[in-house]
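Participant: Got a sequence here, can you build the structure:
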Amino acid sequence: MSSAAQKCHVVQTSFPPDDDTDMESLRFTPDGLSFTMVSSRWRAKVVFAQTYGFRVLDELDMAEHLSGCCLADGWLFEVACGGWKDFECTRPSFTTGRLSWVREYLVIGRDKCASVLTKEEPVVQAEVLSGSFFESDALSELNNRISEVLFYQWDPIGVSDMLNARDEYDIYVPLVVGKLTGGATQQEVAALLDQIASERMGLLADPARTGRTAALACEWFERVCS
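Facilitator: Predicted coordinates for the structure are as follows:
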């Protein structure tokens, strides 16, 4: 059992807490881990791009790690201490949990709950439904436009004049699109870009550049999705 009482806080999303929230499915691939969460009012996907470990248990089997977390408050929480990571750290061989950058999140539903160890904040976005606005053409156009914005406007490593590097930033397109479809503000998109530049590229933040990029990304989102 964890040596300290669990401390966690709700991760704010565009999908409000509902007592009927359920975990419909999960998908784990080399590109990351994702959960489809549903309620009577919305359907969302939460994506963890870099995952060190996860577990899915029945709510009753995770009771000691759900202290302070309930569906009345939210369905996505970040755990500061006293959670699964601390529990695993009682084992001398568990080295991942001792890395300073490993963060723990809880994804909870009425029946199933998941603990996730990751490096970055997850992306929460509207799940694509059959026949929805985002199903095909609009989502494809948005992805293409954001790819162009990242390459020609953001371009933190300066390769926009190299045609053979056109896909250099495409790996980050889903993260930006996820923020946009999840209702993120221009400031939140800019913060994401600064985080990518600093943590994944080792670059200093450039608020002016990321601000212009985020503004253009939001403008395209409004054009495509309005």
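Participant: For the rest of this, base every contact and every neighbour count on C-alpha atoms.
Facilitator: Fine.
Participant: Next, the buried residues of the longest helix anywhere in the chain.
Facilitator: When the chain is parsed with DSSP state H, its longest helix is helix 207-225. Buried residues in helix 207-225, counted by 16 or more other CA atoms under 10 Å: 209-211, 213-218, 220-221, 224.
Participant: I'd like the structure of this one too, to check against the first:
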Amino acid sequence: MHIDAQPYSKAQAIHFGSDIHSVEWQDGQLQVLVAREILASKQISGLLIQFECATGFRLLDELDLARYWSATNFPLGHHVLKINGGGWSAEENNLQGFDTGRTEWLIVTGNGCMSIFSQGDPKIENVEVDGYP
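Facilitator: Predicted coordinates:
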């Protein structure tokens, strides 16, 4: 299967232990905190990714998305990708029998990964968050 993806975030190593730390959804606004690493001070060093007009999302283990990583020319080393074809949106279009014209985004970590349908581009911010147990 061909996955047409383009990097949206800057290139960064995807740490094996990185993960989706939290997801907050309210009135179409989706906020995802990616824990790139846990610092000695028990802080999370990561990314805060915000979608203003999300219409759907799913969280899967990275192994459940192996077809993405193994796709020819799939861009590795980016936490946020825009999926232009062959992804979850294409699956939904095929099941429904029509194309909704939605935009699909993919958040990649060493563990959990999220696919998001959103009308606009995400905002990405580097963050350090206190209080990791």
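Participant: C113 of the second structure and P122 of the second structure, how far apart?
Facilitator: 16 Å (CA to CA, to the nearest Å).
Participant: let me redo that: I44 of the second structure
Facilitator: Noted for I44 of the second structure: a distance of 20 Å to P122 of the second structure, by CA to CA.
Participant: Check I20 of the second structure too.
Facilitator: From I20 of the second structure to P122 of the second structure the distance is 16 Å (CA to CA).
Participant: what do you get for G112 of the second structure?
Facilitator: Going from G112 of the second structure to P122 of the second structure by CA to CA gives 18 Å.
Participant: If we go by neighbour counts, what in stretch 89-106 of the second structure is buried?
Facilitator: Neighbour-count burial for stretch 89-106 of the second structure, counted by 16+ other CA under 10 Å, picks out 89-90, 103-106.
Participant: Follow the chain on from the longest helix anywhere in the second structure and name the next helix or strand.
Facilitator: If each helix of the second structure is counted by residues according to DSSP H, the longest one is helix 88-96. Next along the chain after helix 88-96 of the second structure, taking DSSP states H and E as the criterion, comes strand 104-107.
Participant: That next one: average distance to aligned residues in the first structure?
Facilitator: Following the fit onto the first structure, the mean deviation recorded for strand 104-107 of the second structure is 0.4 Å by mean CA distance after the TM-score superposition for the first structure.
Participant: what comes into contact with the helix or strand just after that strand?
Facilitator: Proceeding N to C from strand 104-107 of the second structure, the next assigned helix or strand is strand 112-118, under DSSP H and E. Strand 112-118 of the second structure has contacts (CA atoms under 8 Å, 6 or more residues apart in numbering) with 19-20, 51-62, 88-89, 102-108.
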